[in-house]
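Colleague: quick one, what's the 3D model for this:
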Amino acid sequence: MRIGILGGTMDPVHFGHLRSAEEIRENLVLDQVWFVPAARPPHKSEETITPFGHRLQMVKLATAGVEYFRPAAMESERSGPSYSVDTLRILKEKYGTEVHFFFILGSDAFLEIETWKEFHRLTEFASLVIAGRIRHGWENVRQVVSRGFPEHEASCHGDVFTASGKGDIIFQNVTRLEISGTDIRQRVRTGRSARFLVPEAVRQYMKKNSLYIKVAKKKKSSAHGRPASEELAQTIAYEIVENKGEEVTLLDVRGRSSIADFYIIAHGRSTRHVQGIASKMRKNLSRRKIKCRGVEGEQEGTWILIDFDDVVVHLFHEPVRRFYDLEGLWSQAPRTELETDSGR
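Modeller: Sure, this is the predicted structure:
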């Protein structure tokens, strides 16, 4: 029996996951594809991801009615971080030679595989299927194969690497849907639609359970008499300006958004610049006992969302800011004048 294993946070599962699984199943003639959401991803804090039960339920809804797609909760059945090598080892011990497993991961994830626990042992338990688009970055993938899996040699076709007694490493061309969990979460949190990015049953589940939307809290006032959220927004905006954020805009969305009282929108000239603004701002604010509840998109640096409860910060790479145009989306929200007193 040939079974594909598709892991990841799946927060939430979306059409990108489903389409890739379908094409790989078809091309490699797999009997089933198991969707295995990570219970405790080692690279993420449990505080920043949706509880496992919700993520598993969304996978069940997304795969319902597809006989060869199977949701699997196996990573919740053991303690500790959800390491892929441990999952594959357990599966190999349980099923032995009766099942040939194919571990599916995106080309972006494979480029970071050398940071994974015991990554070099993965092919002892399964073949690796690297999903991406042919002629888009495959040379970098080949370099990782050469460094991390030196026993594997390229076949005559160049898209399969083999080694005696181990699983293959297979390059698999799939339709690349530009959908990500980060983008979906950000859309929901800014009041935009996730329709047609996730199955409708998943979208309805997200809505019913208020996933990715904060619950409103009782508002407090600062020592100066004005709302504490306004004081906080000015403090954060000042830090962004000090760290060279450009075109800093402070939107008063009180009464207009159930997510926050203020949105702060700014951009940087490059993804590295955006990442630098976010990192320095958070460190400076942390020293003043101002801590964020969560961060989205920091690794990519094109759109970083930072949640400070009643204040949500959107840091963009400039072209991405123009594309999404949050100011246009919230055109009815009043702009609040920034205070630039360096003594804040």
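Colleague: every contact and neighbour count from this point should use C-alpha atoms.
Modeller: Will do.
Colleague: same for the helix or strand containing L305, what does it pack against?
Modeller: Counting by DSSP states H and E, the element that carries L305 is strand 303-308. Where contact means 3 or more CA pairs under 8 Å, 6 or more residues apart in numbering; DSSP states H and E, strand 303-308 is packed against helix 271-287, strand 294-296, strand 311-317.
Colleague: tell me which of these sits nearest to G4.
Modeller: strand 294-296 (28.8 Å; CA to CA).
Colleague: hey, where'd the strands end up in the stretch 51-200 of the chain?
Modeller: In the stretch 51-200 of the chain, the strands defined using DSSP state E, counting those that start in this stretch lie at 69-71, 100-106, 127-132, 153-154, 160-162, 169-173.
Colleague: to compare with the earlier structure, here is another sequence to fold:
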Amino acid sequence: MTKRCIILLGGSFDPVHIGHVELGKYFCRLFGTDELRLIPAGNPWQKPLLKATPEQRIAMLKCAFEPLGLSITIDTQEIDRPGATYTIDTLNAIRAEVGDDVSLVFLMGADQLLRLDTWHNWRQLFELANIAVSARPGFSNSLTLIPKAIADEFSRRFADPEKITETPAGLTYLARDLQINVSATEIRTALQNRQSPAALVPAPVLNYIKENNLYRN
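Modeller: Reported below is the predicted structural model:
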């Protein structure tokens, strides 16, 4: 019997773009689940101040993901939590909520994997969830671009999707055929310059941005 599997996608979502959508869709298909939990960041300690409000970022998530027909949950715990937000705290809370048997698959991009060793208590993340990573153009299949400590930890945990869906935590997957290279910074810059990044932003999100005059200043 296949266990319950929940895909976890966190981020600033400032704004939500096609990279976020493709990441969620791809891994839901790969792991055979429609359960996708979106976790908008509150005060991400490694990033500058966010431009859109929490309410606006949540609205953009709904615009982007609700039409997909997936079972979507928007988890606001990082927004609600005072002070800096750490992924380890978020995963601890989700694991306590869903129990020990559910497979949690935390998604990240290749850029995040490159600096995973700067995350708070990063090795403990593997105790709470499986980690799946999307590649990017030019990303090394051999993981040679990644700091050795991360590459060693990540590569020794490699598993196929079926094994990951049956395992609550501790395994990893690298999607070499999913290469996402979308920059929220570039999108905000284009919007500030009165350009339309229509190819990079889902149409409902772009409509929301225009209607609410976001990223103009």
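Colleague: re earlier: relative orientation of the strand holding L305 of structure 1 and helix 271-287 in degrees?
Modeller: Angle between the axes of strand 303-308 of structure 1 and helix 271-287 is 10 degrees (criterion: axes from the mean of the first three to the mean of the last three CA atoms, to 10 degrees).
Colleague: what does strand 303-308 of structure 1 correspond to over in structure 2?
Modeller: Strand 303-308 of structure 1 corresponds to no residues in structure 2, going by TM-score structural alignment.
Colleague: do stretch 195-208 of structure 1 as well
Modeller: With TM-score structural alignment as the criterion, stretch 195-208 of structure 1 aligns to 198-211.
Colleague: buried residues in the matching stretch?
Modeller: 200-206, 209 (16 or more other CA atoms under 10 Å).
Colleague: distance between that stretch and the chain's centre?
Modeller: 19 Å (CA atoms, centre = their mean, to the nearest Å).
Colleague: in structure 1, what residue corresponds to F13 of structure 2?
Modeller: By TM-score structural alignment, F13 of structure 2 lines up with M10 in structure 1.
Colleague: deepest in the core, which of the helices and strands packed on strand 303-308 of structure 1 is it.
Modeller: strand 311-317 (a mean of 25; mean count of other CA atoms under 10 Å).
Colleague: circling back: now do the same contact list for the nearest residue to the match of F13 of structure 2 once chain neighbours are set aside.
Modeller: Ranked by CA to CA, 6 or more residues apart in numbering and with sequence neighbours excluded, the top spatial neighbour of M10 of structure 1 is P37, at 5.9 Å. Counting by CA atoms under 8 Å, 6 or more residues apart in numbering, P37 of structure 1 makes contact with 7-10, 52, 55-56, 72-73, 75.
Colleague: what lines up with P37 of structure 1 in structure 2?
Modeller: Checking with TM-score structural alignment, P37 of structure 1 has P40 as its match.
Colleague: any idea how far N213 of structure 2 is from its match?
Modeller: Separation of P40 of structure 2 from N213 of structure 2 (CA to CA, to the nearest Å) stands at 21 Å.
Colleague: near the counterpart of A109 of structure 1 in structure 2, how many other residues are there?
Modeller: Aligned counterpart of A109 of structure 1 in structure 2: Q112 (TM-score structural alignment). Neighbour count of Q112 of structure 2, defined by other CA atoms under 10 Å: 14.
Colleague: repeat that for A59 of structure 2.
Modeller: With other CA under 10 Å as criterion, A59 of structure 2 counts 14.
Colleague: trace it over to structure 1, please.
Modeller: In structure 1, the residue matched to A59 of structure 2 (TM-score structural alignment) is Q57.
Colleague: repeat that for F27 of structure 2.
Modeller: Residue pairing (TM-score structural alignment): F27 of structure 2 is matched to I24 of structure 1.
Colleague: list the contacts for that match?
Modeller: Neighbouring residues of I24 of structure 1 by CA under 8 Å, 6+ apart: 30, 172, 174.
Colleague: quick check, nearest of those to F149 of structure 1?
Modeller: Proximity of the contacts of I24 of structure 1 to F149 of structure 1 (CA to CA) peaks at Q172, which lies at 17.6 Å.
Colleague: nearest spatial neighbour of the closest one, chain-adjacent residues omitted?
Modeller: Spatial nearest neighbour of Q172 of structure 1, chain neighbours left out: A131 (4.9 Å); criterion: CA to CA, 6+ apart.
Colleague: I'd say that neighbour and V174 touch.
Modeller: Yes. Using CA atoms under 8 Å, A131 of structure 1 is in contact with V174, at 6.2 Å.
Colleague: neighbour-wise, which of the two wins?
Modeller: With neighbours defined as other CA under 10 Å, A131 of structure 1 and V174 compare such that A131 has more, 24 against 19.
Colleague: how close does the more buried one sit to L326 of structure 1?
Modeller: According to CA to CA, A131 of structure 1 and L326 of structure 1 sit 32 Å apart.
Colleague: same check on S84 of structure 1?
Modeller: According to CA to CA, S84 of structure 1 and L326 of structure 1 sit 38 Å apart.
Colleague: so between these two, which is more surrounded?
Modeller: Between S84 of structure 1 and L326, counted using other CA under 10 Å, the more crowded position is S84 (20 against 15).
Colleague: ok so, going back, mutual contacts of A131 and V174 of structure 1, please.
Modeller: What both A131 of structure 1 and V174 touch, as defined by CA under 8 Å, 6+ apart, is the set S20.
Colleague: test my guess that P137 of structure 2 contacts L178.
Modeller: No. Using CA under 8 Å, P137 of structure 2 is not in contact with L178; the gap is 9.3 Å.
Colleague: which one of the two has more residues nearby?
Modeller: In this view P137 of structure 2 and L178 are compared by other CA under 10 Å, and L178 has more residues nearby, 16 against 12.
Colleague: please report how far the aligned partner of the more buried one in structure 1 lies from E139 of structure 1.
Modeller: Taking TM-score structural alignment, L178 of structure 2 has T175 as its aligned residue in structure 1. Distance of T175 of structure 1 to E139 of structure 1, given as CA to CA: 19 Å.
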